[in-house]
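Engineer: here is a sequence together with a model predicted from it:
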Amino acid sequence: MWRGQNYRTWILMDDTSNVTYLTLDGFVELHKYRYLYFMIMFVMYILIICCNSTIICLIWIHKTLHEPMYIFIAALLLNSVFYSTNIYPKLLADFLSEKQTITYPLCLFQAFIYYSLAASEFLLLTAMSYDRYVSICKPLQYPAIMRKTTVILLLVLAWLVPLCELTVSVVLYANMKICSFTLKGIFCNNSIYSIQCVRSVTLAIYGVFMLLNMVLFPLLFILFTYTRILIISYRSSKTVRRKAAQTCLPHLLVLINFSCFITYDIIIVRLESDFAKTVRLIMILQMILYHPLFNPIIYGLQMKEISKHLKRLFSQVKSH
């Protein structure tokens, strides 16, 4: 009964103040486990910030890590910090609130940042694959190709292109009339698509364009570069094969992990598959818990130079 009254109250506020509120309906047994949810998510958020920031600082401090490969890794980890910060503060507040709501403009903004950073991650992984391709397949030309200006340009494009393309999408969404005020999720993502009164053909076509431009084409380029690396490594010496495995394997693991979650987010959510609320919550929590921690763990353990500096840091902390 209270939920029905709450729903009518927020619709009334929409009529009187011209502010549209959406209810986030993806939580399970929140009234019962709210403090447990809050503590787990708070600890995980701190862990995500600390793990990613530690490796970023190591790359920043040590000049031996001032190479394109490590700079791209630092950018990727910084992306994870922004990604988590876009979601966690609002999520933590919702766990302690009686009403899990968000205004429509703020919801659009959260989705805009979420997908901008997701697309940036794909483009950063593309830049990393290109760097590895030049390093292994064209080693003599590497210093001339991967100059400081090239690295800066790739970083700027990786963040700027998604922002520009998704701005158009947000403008299209902002002009859409909505007929539902309940999102099947715990934050704003593709589920916004389901609350429109009429499905926009323009928005659907532009969504396909963005998917091709920021996900599929980069993914095909990454597969091409790693195929070339594999062929060159197979024909080369054992040392080259070892170098290729040490530097490319972490990138491939991160790519596979991220591609799986993006596939879930884009396809399953957009198709509105009839999953139980608990299953949806588990999948969403994996996206926001598992992925931002996966990157620093993989690069911290698998990248030899980073691992060496991490061990030295931990030994210094223990000695004090």
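Structural biologist: Received the coordinates, thanks. Numbers count the residues shown, from 1 in each chain.
Engineer: only C-alpha atoms from now on, for both contacts and neighbour counts.
Structural biologist: Noted.
Engineer: look at the nearest residue to Ile266 once chain neighbours are set aside and say how many residues are nearby.
Structural biologist: If you skip the residues right next to it in sequence, Ile266 has Asn190 as its closest partner in space, 6.8 Å away by Cα to Cα, 6 or more residues apart in numbering. Asn190 has 20 neighbours, counted by other Cα atoms under 10 Å.
Engineer: wait, what's in contact with Asn190?
Structural biologist: Counting by Cα atoms under 8 Å, 6 or more residues apart in numbering, Asn190 touches 111, 265-266, 269-270.
Engineer: just the buried members of the residues you listed?
Structural biologist: 111, 265, 269 (16 or more other Cα atoms under 10 Å).
Engineer: any idea how far the closest residue to the second one other than its chain neighbours is from Trp159?
Structural biologist: Once its chain neighbours are removed from consideration, Asp265 has its nearest residue in Asn190; the separation is 7.0 Å (Cα to Cα, 6+ apart). Between Asn190 and Trp159 the computed distance is 20 Å (Cα to Cα, to the nearest Å).
Engineer: same deal with His309?
Structural biologist: 28 Å.
Engineer: of those two, which one has the most company?
Structural biologist: More crowded of His309 and Trp159, by other Cα under 10 Å: Trp159, with 20 against 17.
Engineer: where does that one fall, secondary structure wise?
Structural biologist: Element membership for Trp159, per DSSP states H and E: helix 148-174.
Engineer: quick check: next helix or strand after that helix?
Structural biologist: Next along from helix 148-174, by DSSP H and E: strand 182-183.
Engineer: next, the one to line up against it:
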Amino acid sequence: MMNSTHVTFFTLSAYFDTGRLKYVYFLVVMTLYSLIVCSNVLLIVVICVNRTLHEPMYLFLCSLFVNELYGSSSLFPLLLVHILSNSHTVSAPLCFLQIFCIHFYGSVEVFTLGAMSYDRYVAICLPLQYNMYMSLRNVWVMTASVWLYSVLATLAMLSLSAPLQLCGNIIHKVYCDNFSVVKLACYDTSVSNIYGLSYIFTVIVGLIAMILFSYMRILKVCLSGSRRTRQKALSTCIPHLSSIVNFSFGAFFEIVQGRFNMNGVPNMVRIFLSLYWLTCQPLFNPLLYGLNLTKIRIICKSLGTRR
């Protein structure tokens, strides 16, 4: 029997021998990571250097892009190493560092999307009070609170899982995940499970309820407003709604895969679903917002045609 003091490394068992195809997989993943880095860095720079974009919605977007750059970097470098490697082990400290980074990314992402929903609600439903509720000071306070709370919530989660006595060191994924480590515990993990479920059903469900409420009110205003009002609201809300649906889809399958037995699902499908929420948000959000938000599209176009 193992305990936590003897587990010095974890084995990521979801990798399988692909022969020479591993170089193809490496190039595909490397290309995806390069696209994520380039597109997110470009939009971060565009928002930071253009004063016309120093508005609440774009500052929240900047925070979102920074988080996606950070979240993808917690996954892809190690993933690329393991694709080419014949040994799919990771040291315990590095594993827990990856767990912290990935769960911190998820927390910041969902809270930032919630803050953006509130911003759109105030802008469309309470336009005369927008400058009061969404002053730059309030935006910075909200953004800082999102990042600080996410750090504390993730550290609290790790403080419950890291000391657990473990009876194994095999994680059935291509990266380290907190619940996968908790399932290796020798003894009762009810405290850790209660914390995880409480976080999901109070914070996450609460945020989803707030987002749904915001968009119900926005929809009501759009239906009762002029055609121009509807077009303006839709142009800013559709990218945000698409991002929320995309993230919720990925997070849902990640939670299901962690909590339920997925042995009947093909290995490649499980790998795809586990990577979806860490890959598609950073990849698609710059495209969604870059193409749909007029100010960003115009500035990016001017940068591309400038000599």
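Structural biologist: Yep, it's here. This one's a predicted model, so the numbers in the text were calculated from it and none came from an experiment.
Engineer: not counting sequence-adjacent ones, nearest residue to Thr5 of structure 2?
Structural biologist: Spatial nearest neighbour of Thr5 of structure 2, excluding adjacent residues (Cα to Cα, 6+ apart): Gln165 at 7.7 Å.
Engineer: map that neighbour across to structure 1 for me.
Structural biologist: Aligning on TM-score structural alignment places Gln165 of structure 2 opposite Lys177 in structure 1.
Engineer: pretty sure its match sits against Tyr193.
Structural biologist: No. The criterion here is Cα atoms under 8 Å, and Lys177 of structure 1 misses it with Tyr193 at 11.2 Å.
Engineer: can you give me the helices in the stretch 51-200 of structure 1?
Structural biologist: Secondary structure of the stretch 51-200 of structure 1 by DSSP state H, counting those that start in this stretch: the helices cover 68-96, 104-137, 142-145, 148-174.
Engineer: Leu212 of structure 1 is nearest to which of those?
Structural biologist: Of all these, it is helix 104-137 that lies closest to Leu212 of structure 1, at 11.0 Å by Cα to Cα.
Engineer: mean per-residue distance, that closest one to structure 2?
Structural biologist: Taking mean Cα distance after the TM-score superposition for structure 1, the mean distance separating helix 104-137 of structure 1 from the aligned residues in structure 2 is 1.0 Å.
Engineer: what stretch of structure 2 does that helix fall on?
Structural biologist: Under TM-score structural alignment, the match for helix 104-137 of structure 1 is residues 92-125.
Engineer: any chance of the contacts of Asn190 of structure 1 in TSV, with distance to Ala244 of structure 1 and secondary structure too?
Structural biologist: What follows is these, written out as TSV (distance: Cα to Cα, whole Å; DSSP: H, G, I helix; E, B strand; the rest coil):
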residue	distance to Ala244 of structure 1	secondary structure
Ala111	36	helix
Asp265	31	helix
Ile266	32	helix
Val269	36	helix
Arg270	37	helix
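Engineer: contacting residues for Ser117 of structure 2?
Structural biologist: For Ser117 of structure 2, the contacting residues are 211, 214-215, 240, by Cα under 8 Å, 6+ apart.
Engineer: cool, Gln165 of structure 2 as well?
Structural biologist: 2-5, 185-187.
Engineer: 6 Å instead?
Structural biologist: 3-4, 185-186 (Cα atoms under 6 Å, 6 or more residues apart in numbering).
Engineer: out of the residues you listed, who has the most neighbours?
Structural biologist: Neighbour counts for these (other Cα under 10 Å) peak at Ala185, which has 20 neighbours.
Engineer: now the alignment partner in structure 1 of Ile271 of structure 2: closest residue in space that isn't a chain neighbour?
Structural biologist: Using TM-score structural alignment as the criterion, Ile271 of structure 2 maps onto Leu281 of structure 1. In space, and not counting its chain neighbours, Leu281 of structure 1 is closest to Gly26: 6.4 Å by Cα to Cα, 6+ apart.
Engineer: give me the neighbour count for the alignment partner in structure 2 of that neighbour.
Structural biologist: Using TM-score structural alignment as the criterion, Gly26 of structure 1 maps onto Ala14 of structure 2. A total of 16 residues lie near Ala14 of structure 2 under the criterion other Cα under 10 Å.
Engineer: confirm Ala14 of structure 2 sits in a helix?
Structural biologist: No. Going by DSSP: H, G, I helix; E, B strand; the rest coil, the assignment for Ala14 of structure 2 is coil, not a helix.
Engineer: thinking again about what came up before, any chance of the contacts of Ser117 of structure 2 in JSON lines, plus secondary structure and distance to Ser87 of structure 2?
Structural biologist: JSON lines is the format used below for the contacts of Ser117 of structure 2 (DSSP: H, G, I helix; E, B strand; the rest coil; distance: Cα to Cα, whole Å):
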{"residue": "Ile211", "secondary structure": "helix", "distance to Ser87 of structure 2": "44"}
{"residue": "Ser214", "secondary structure": "helix", "distance to Ser87 of structure 2": "48"}
{"residue": "Tyr215", "secondary structure": "helix", "distance to Ser87 of structure 2": "48"}
{"residue": "His240", "secondary structure": "helix", "distance to Ser87 of structure 2": "40"}
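Engineer: how about stretch 299-309 of structure 1, which residues of structure 2 does it hit?
Structural biologist: Against structure 2, stretch 299-309 of structure 1 falls on residues 289-299 (TM-score structural alignment).
Engineer: other residues contacting that stretch?
Structural biologist: With contact meaning Cα under 6 Å, 6+ apart, stretch 289-299 of structure 2 is reached by Pro239.
Engineer: ok, and for that stretch, which residues are buried?
Structural biologist: Quick answer for stretch 289-299 of structure 2 (16+ other Cα under 10 Å): 289-290, 292-293, 296, 299.
Engineer: in helices, which of the residues you listed appear?
Structural biologist: When DSSP state H is applied, the buried residues of stretch 289-299 of structure 2 are split such that 289-290, 292, 296, 299 fall in helices.
Engineer: where's Lys22 of structure 2 relative to Cys176 of structure 2, distance?
Structural biologist: The value you get for Lys22 of structure 2 to Cys176 of structure 2, if Cα to Cα is used, is 21 Å.
Engineer: settle it for me: which of the two has more neighbours?
Structural biologist: In terms of neighbours (other Cα under 10 Å), Cys176 is the more surrounded of Lys22 of structure 2 and Cys176; the figures are 24 against 17.
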